[in-house]
Structures are given as structure tokens and as C-alpha cells.
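Colleague: sequence below, structure please.
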Amino acid sequence: MTATPTDTRTAEHSELDPALYRKLAWRIMPFLALCFVLNWLDRVNISFAHLQFKTDLNISDATFGIIVGVFSIGYLLFEIPSNLLLEKIGAKKTMTRIMVLWGLVTIASAFAQTPTQFYVLRILLGAAEAGFFPGVILYLTYWFPASHRARITSRFIMAIAVCGIVGGPLSTWILSHFSGLAGFSGWQWLFVLTGIPPVLAGIFAWYWLDDKPANARWLTDAEKRQIEQALAAERQQRAPGGHLNFLGALADRKVWCIILAYCLTIMCTGNVVNIWAPSIIRDSGVESLGSLGLYSALPYLVAVVVMFFACRHSDLRKERRWHFALGGLTAALALTLLPSQLDNPLSTLGLLVVLTSGYMVATAIFWTIPTYYLSDTAKAAGLALVNCCGQISSLLTPIMIGAIKTNTGSIAPALYIIAALVAAGTLALLLGVPRRALRDAS
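Modeller: Down below sits the predicted model:
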């Protein structure tokens, strides 16, 4: 079909000038990416800390799985309210509150001595962090039209890889070199030293972030108009396929296929990659903390490169579903093969590289789908709902893995179960959200 003049103008207006795109990206993304690195580090540092405190405090893998999982209880309770509050009071106040609180709770975790104390603090950490990730995804929709969103989202998701690259070596270095200092264990210092930076970043966010382009003094009036025109053109293009309100989105089975894909593909894979990978590497025969930290960084180092090119290709081709599916099914394959190689450090590491790459690609591509499919009026609550439902998976998955590992002495049966769930979630989105449903996503 030949584009009409109106269609052509709309398509042109939906694109940001490259210079303006770069200006926005350089102003907004480095700080948000840093915040996400700190966020992810404070969420998953427990995967390294437990290598020490499981012995110091006599905590089993099953109990550790519960400690990891209950984080999601606090997240579930405050996820949607936090995102709705961001929409009402703005990103500046919301991000400052979130980061300062999660930093303080992380520091307090250094003084936990019993499973119950860990349970309470992890629930509080989930409540403090609730709304950060979907809040940032929502915040990006205020600045970047859909045609730029896979690339810009990938730069934010890249923070997971950066955390994985620096987090492992940093965590193991703290565990090794701070143990015994001032009478505290290495794992206690890990919580303290990773809890201070988000408090400082939260204070800085108050001065750095602008709620919307209209509030940004570093943009000219012409630049503000261009951003608004691009976003308005996106809304016009999306109107026939997007949902006008949150309740309308809830009644659509496609939305629930999207949620199912997030719960099964993204969250299940993420639990293995971000929480259990250090234990998997150690159990494969890597005993040195220094080597463990370096080995845990390699999968993320490769994955960030793979994710960058996959997201760039997705934007150029204006295609989301199959790019997401490629990442999800790759992760499922790696999970299927991993149990047979758990006693071989090199093979284990190689499969973790493949697993992490698939996970990162699927995660970055995934978040371009609900941000398109939900209209502006449904987006704040819709994004929070997707992430909130994902926390149910985040609650149950580590508990299941920990229980299976404790009762069988091996993580292998759990990995087979996770592989099946990841494949099912990938197929749910691929089959449940047809291409025509995202025909205007770009």
C-alpha cells in the first residue's frame, strides 16, 4: 500500500533528529544506567554474600531460596502504587525516595543474624525498590518515541550486564579483602559498601532528573516541540491497535500472553543467571573466590555485545516477536544442556555464556512490546502490572530451586523444569501475540 502524504508526515514526525536523540541519550541514560547497576547489585549481591553467610549462620540452600524469594512480597505490594505515584508526582521525587530507601535497607542487611531477620529485610528491600524498573521504562516513554525504544531500552538493560561484569569481581574482592575488618565478616562489608552508593545517587537524582521534556531547562523550545511531535505521532499511529485504558488491556488475552512470557521466560531465566550462577560455577569445581568472580563476569561480557547487535537489528527491521523468541529459545536450550555439564567448569561456563546472552536479548526486546501495546492512559499501571506479575515468578522460582537442591543434592532437576517454563513462556508470546497486533511498533 502506498503511503499518503499524511502517513509520510506522521512517519517523519515520529523520528527524532539524530542530534537530538544523542543529546537526550547522553543526558538521561548514563545516570539511569548507573542507578540500575546499583539497583541490580543490591538485589543480587546476596548471591555472593551467601557463599560466606550460609556457613557463618548455618543457612541451607532451601532457606536461602526463601530469603531470595520473599524480596518479591514487598515488591508485589508496592509495585503498582509506586508507578502510579511516579505518574502523579514525577520521576524526580519517586527515584530519590526509591534509591535512598533501598540503600539504607541494604546497609541494614549487614546486621542480620537469623533467617527471620533476612526475611524481614528482603521484604523491606523489595518494598523500597518497588517501581524502580517499570518506573524507568515508563519514564523513557516520556522522552523517546517507539522507533528508538529497543535501542534506548537496551542501553538501560545493559546495566544488568555491567553489574554482572563488575559485580562478580567486586563482590568477591570485598568478601576476600574485608573479612575480619573491624570485627565484621566479608559478607557484612559487602552489604554496607554496596548500600552507600544508591543513597548518594538518590540525593543526586533530585538535582539531575527532569520529570518531562517540558521541565528540562537544558532543552530549547524547538527541541521540546520536536519531542512532543514525535510522541504525538506515535500516539496517532498506535491508536487503532493500542488500548485506551487499563481495564481494556486487562480484558485482552494478548496482554496476558505478554505477562506470561515475562513471568516464565524473563524472570525464571533471570533467577538462574543472576542468583544461582555463582553457586553453579563454584559447584562445577571453581573454589577460589577470585576466579569465581572473574568467571561470573564473562557471560555478561559476551551477552552485552550480543544484546547490542540484536536490539539494533530489531529496530532496523522493526520486528520484536522473533527477536524475543530467539533470545528465549536460546536460553531454554542452554538450560536443557547445562545439567549434563555441571561437573565440567569450562562447559558450564560456556553454557552460562549462551544462557546469559539469550536472557539479555529477550529482556531488552521484551520491554519494547508492552510499552507499545498499552496506550498512555494504561501504560503506568500496565507496566507495573507486568512487572508485578513477574514478581510472583521471582518469589516461587528461587524457593523451588533451593528446595530441589537441598532435597536432591543437585540443581539439575530444577534446571530442566526452568528450561520447560522458559520455552513455554517464549511460545506464549510468539503464538499469543500475532504480528499484526504490533504492526505499527517501530
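
Colleague: going forward, measure contacts and count neighbours with C-alpha atoms only.
Modeller: OK.

Colleague: I'd guessed Gln113 sits against Asn58; true?
Modeller: No: between Gln113 and Asn58 there is no contact under CA atoms under 8 Å: 10.1 Å.

Colleague: state the distance from Ala233 to Ala437.
Modeller: 18 Å (CA to CA, to the nearest Å).

Colleague: neighbour count: the two, which is higher?
Modeller: Ala233 (20 against 14; other CA atoms under 10 Å).

Colleague: return the distance of the helix or strand Phe191 falls within from the chain's centre.
Modeller: Per DSSP states H and E, Phe191 falls inside helix 186-208. Computed by CA atoms, centre = their mean, to the nearest Å, the chain-centroid distance of helix 186-208 equals 19 Å.

Colleague: mind listing what's buried along that helix?
Modeller: For helix 186-208, the neighbour count (16 or more other CA atoms under 10 Å) marks 186-199, 201-203, 205-206 as buried.

Colleague: packing partners of whichever strand or helix holds Gly293?
Modeller: Assigned by DSSP H and E, Gly293 belongs to helix 289-317. Where contact means 3 or more CA pairs under 8 Å, 6 or more residues apart in numbering; DSSP states H and E, helix 289-317 is packed against helix 149-177, helix 277-283, helix 345-366.

Colleague: can you say which of those helices is packed in most?
Modeller: helix 345-366 (a mean of 25; mean count of other CA atoms under 10 Å).

Colleague: ok, Gly103 - contacts?
Modeller: Asp42, Thr194, Gly195, Ile196, Pro197, Pro198, Val199 (CA atoms under 8 Å, 6 or more residues apart in numbering).

Colleague: I have a second one here; can you model it like the first so I can compare?
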Amino acid sequence: MSSPDQRTLAPSAQETTLKSAISKAARHLMPMLVILYFVAFLDRTNVGFAEAALRVDRGVSDGAFALGAGIFFIGYALFEVPSNLLLKRFGARFWLARIAITWGIVAAAFAFTTNDTMFTALRFLLGVTEAGLFPGVIMFLSEWFPNKVRVQMFAIFYLAQPFSQMIGAPLSGGLISFGDSLGFARGWQVMFFGEGVLAIVAGIAALFFLTNSPAKAKFLNDSEKSALSDAMALEDHVRTQDGPNGIWRAMANWKVWYFTVIYFALQIAVYGTTFYLPQQVAGLLGKKVGWEVGLVSAIPWLVGLFACYFLGKAAHTLTRRRNWGSLLYIGTGVFILASGWAGANGQPFLGIVFITLAVASFLSVGPITWAYPTAFLTGTAAAAGIGLINSLGNLGGFVAPLMRTGINAAVPTSSGVWGVVSLGVFAFVAAGMVFATKFFKGAKSDELLEQEALAH
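Modeller: A predicted model of the protein is given here:
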């Protein structure tokens, strides 16, 4: 509720206070959230750097690697919605910290992998322990930041992906090279253990840096707490009118399932590319996976970092989100197909360029995609709906490596071009679905967003 002094402020003063609160919240919360997702993305994808070593040292087969890379998302999907509901009950501060600490322990345990079975089991447990981080943060941000700046905050959060690959790729490659020089451990063991410990440290830090709600934020003054709380209360009221109420209605809502399909298509492109990026770059360069391949693999993520931030910041109207979202999905599909063509035709430079553009496209479209469900879901409906979209959508990460490996086995080529081509097709489906939101009936949340855009 607003204080008497707050209610008497002129609209311009109220807006200034709200902007100040948003700015402080972004400075205080976003770095910690980016660090958590940075380490999470690093721990779920660093397996690509250990593929060849695991095959040689522990006899992990190509099939087991593909299954292990994907089975992460089965565990992730099974525990995603329950984890999000528990986050709603216990608060983001405690629950996000718990998630990071437990997945860090499992990530470090990969250093002791001995065979196919252990590798696959640990990948499943990694998914179980990390379940709830991403949708929990999405829900957390939707409770802290108004719709007009939410895509920008999602984009900042998404910067953890390019950071984890831009910094993490050479870090993983460097740890492998360093570990191999020690003599008492394999390089891949040093990489897994060291990066797992990073997650544990990040989880402990989250307990000190995160705050559950604006009303409890010590870094906001009373006027800022009131302004931000009032803005979020208004949006909660609007979302209650637009969307379903309660867990089961959210999980049965057709819009929730609509955006689940879109997110599934996005994850096919993301993980089908990410898991095999080091190998694809190594093939284009004719080099072994190591420091040099790690550095080149960081280039697409560096470009994607800037694209994600600036497009997310600018996508503050409904029309821009729809049009840019459609175009970015089309770009994702086109550039993935083009990277496959370049690899098949011995064009390493063009291959790197197209991979870079594909990464920039799918990174930038992620925050825009999440703006849609968070505009009509709130409360326990948001916990269930966002959890469902992310859990089932992320099954694309399970399907992608198996599909890519299976198609390459069925239609063998030296470049594996048909496996790459299969990834791009889903992005075109997502493009059509995002554009089709133009024909959805008007919603209160859309009207509010357009009013805010006109006011600025």
C-alpha cells in the first residue's frame, strides 16, 4: 500500500521514484542472478569439452554421451514445476541458493566418472538438482520489474549464457590443458571439479545478495519500496484478469501450452548447437579441442552478448517484441542451416560467421519469448505455468543431441550437415507461432504495455 506522502506525489515525481527503485533493484539483484546462471550454463554445457577425453579415459561411448547430454533435461523436466512451487513457498533467496549448492556438488562429482552408467546417472542428477533455477529467476524478475522493463531484465539475465561460453569456453579448455600438465589428475577432472565448486560458492553468496520482495529490500527507501510495490500490484491485478488462477488452471491453459511449443523449438536450436559447438569449431579449423578452439568458440557468444542486451533493451512495446521475435527465429533457422552448408563445403570462415549469427539470434529471442507468458501469469499460476513452459520446453535439449546424432547416423556425411539442418527447421515453426500472436484477442496486459510505451 502507498504511504500518504507517496500518494500525494505528482505523477512525474512518482515516475522518478519508480525509476530510481528499478535502477537500484537492477544494480543490486542482477549481478548475482547473472552469476548463478553463468555457472549453471557452464556446468550443463562443459561436457562438450570432455567428450573426447571421456571416450578415451573412461570408455564413454558416443551413444552414452548423447544420452547423457540429453537426459539432464529429463531430470530437469520432472522436478521443474515442484521446484518452482517450493520456491514460491520458501522464497527465492533460500531456494535459489539451495539449487546452486546441490547442483555444484553433483557437477564436481563428474570428476570421478568411471563408465557410461555413472556418466548418465550424474547427468540425470544434475538436471534434478538444477531444476527450478531458470524458471525461478524468471518468476522472481516478474515480481520485481514492471512489464515495460522486463524484457531488458530478462536480457541482462540471459547475458550469463554468452558470458559462460565467452569466458567459460577458454576457461574449460584452459583447465583441461592445465590439468593435463599436473600429472596426478586428468584435465577433464580438474575442469569438472573446479567448475562445480564455483556453483557451491555462488549458492552461498546468493544468501547474502538476494531479497525476496521489494517490501523487504534494505537497499530501497520507503518511497521507492512503495512506488515499486504499487507498480507490481497493479500488474498483478491486470495479470489476474488476463490469465488463469491457480496451479491446475495454469497447467491446462492453452496459451501456456502454446508458448511451451515455442520454447521447445528454441531449445532444439540452442542445445543442438551448444553441445556440439566445440566439435563443430574444431572440425572447421582442423584442430583438436583445447585452448585455441576454446577461444574461437567464444566469438559467437561475444557477439551474442551485445545483440541480446541491445535488442532486449529496445523491445519495450508489444509490436517490437512480436516483429523482432519472428525475425530472430527466422534468423536462427537460416543461420543454422547456413553453418551446416559451410561445413559441408569446406568454408571455415563462413562457418564461424554463420554460427556466430545463429547464436546471436537465439540468444536475443529468448528474453522476448519470456515476455509473453509473464504478461498473463501471476502467483501460483506463474509458478506452475512458467515451470511447465520451461520444463517441457527444455526437453528440446534432450531431443536435440539424439536427433542430431541419429540423423547423422542415418544419413552419414563427413561434415554431419544433415544433423545440423534438422536443428534449424524448428526455429521456422517458432517464428510462425510468434507472428501469429498478432491475431490473439486483446489483453489488459497488452493495453497497459502500450499505454506505458506511449507515455515514454
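
Colleague: picking up where we left off before, mean per-residue distance, the helix or strand that the helix holding Gly293 of structure 1 is followed by versus structure 2.
Modeller: Next along the chain after helix 289-317 of structure 1, taking DSSP H and E as the criterion, comes helix 321-337. Helix 321-337 of structure 1, aligned to structure 2 and superposed, deviates on average by 1.1 Å (mean CA distance after the TM-score superposition for structure 1).

Colleague: please apply the same query to stretch 195-206 of structure 1.
Modeller: Stretch 195-206 of structure 1 sits 1.2 Å off on average (mean CA distance after the TM-score superposition for structure 1).

Colleague: and that stretch, which stretch of structure 2?
Modeller: Mapped onto structure 2 using TM-score structural alignment, stretch 195-206 of structure 1 covers residues 196-207.

Colleague: I'd guessed Phe118 of structure 1 sits against Phe111; true?
Modeller: No: the criterion here is CA under 8 Å, and Phe118 of structure 1 misses it with Phe111 at 9.2 Å.

Colleague: and those two? Which one has more around it.
Modeller: Phe118 (22 against 15).

Colleague: grab the nearest non-local neighbour of the more buried one.
Modeller: Excluding the flanking residues, the one nearest Phe118 of structure 1 by CA to CA, 6 or more residues apart in numbering is Ala112, at 5.8 Å.

Colleague: what angle separates the longest helix anywhere in structure 2 from helix 187-209?
Modeller: In structure 2, assigned by DSSP state H, the helix with the most residues is helix 11-45. Here helix 11-45 of structure 2 runs at an angle of 150 degrees relative to helix 187-209 (axes from the mean of the first three to the mean of the last three CA atoms, to 10 degrees).

Colleague: for helix 11-45 of structure 2, give me the average deviation versus structure 1.
Modeller: Mean for helix 11-45 of structure 2 is 2.5 Å (mean CA distance after the TM-score superposition for structure 1).

Colleague: pull the distance from the helix or strand just after that helix to the chain's centre.
Modeller: Downstream of helix 11-45 of structure 2, the first helix or strand assigned by DSSP H and E is helix 47-58. The chain centroid and the centroid of helix 47-58 of structure 2 are separated by 25 Å under CA atoms, centre = their mean.

Colleague: tell me the angle of helix 47-58 of structure 2 relative to helix 291-314?
Modeller: Going by the same axes, to 10 degrees, helix 47-58 of structure 2 makes 150 degrees with helix 291-314.

Colleague: so how many other residues sit close to the closest residue to Leu87 of structure 2 other than its chain neighbours?
Modeller: Leaving out its chain neighbours, the residue that sits closest to Leu87 of structure 2 by CA to CA, 6+ apart is Trp95, at 5.5 Å. By the measure other CA under 10 Å, the count of residues near Trp95 of structure 2 is 22.

Colleague: element containing Trp95 of structure 2, please.
Modeller: helix 92-109.

Colleague: contacting residues around the next helix or strand after that helix?
Modeller: Counting by DSSP H and E, the next helix or strand C-terminal to helix 92-109 of structure 2 is helix 116-130. For helix 116-130 of structure 2, contacts defined as CA under 8 Å, 6+ apart pick out 40, 44, 59-61, 64-65, 67-69, 71-79, 99-100, 102-103, 106-107, 109-110, 113.

Colleague: what distance separates the start and the end of stretch 130-148 of structure 1?
Modeller: 26 Å.

Colleague: contacting residues for the nearest residue to Gly168 of structure 2 once chain neighbours are set aside?
Modeller: In space, and not counting its chain neighbours, Gly168 of structure 2 is closest to Leu42: 6.3 Å by CA to CA, 6+ apart. Contacts here follow CA under 8 Å, 6+ apart; on that basis Leu42 of structure 2 touches Ser164, Gln165, Gly168, Glu195.

Colleague: nearest to Leu328 of structure 2 among the residues you listed?
Modeller: Of all those, Leu328 of structure 2 sits closest to Gln165, with 20.4 Å by CA to CA.

Colleague: who touches the closest one in this structure?
Modeller: Contacts of Gln165 of structure 2 by CA under 8 Å, 6+ apart are Leu42, Ser297, Ala298, Trp301.

Colleague: for Glu223 of structure 1, same thing?
Modeller: So Glu223 of structure 1 contacts Leu20 (CA under 8 Å, 6+ apart).

Colleague: does it count as helix, strand or coil?
Modeller: helix (DSSP: H, G, I helix; E, B strand; the rest coil).

Colleague: repeat for the one 10 residues further on
Modeller: Taken by three-state DSSP, the conformation at Ala233 of structure 1 corresponds to helix.
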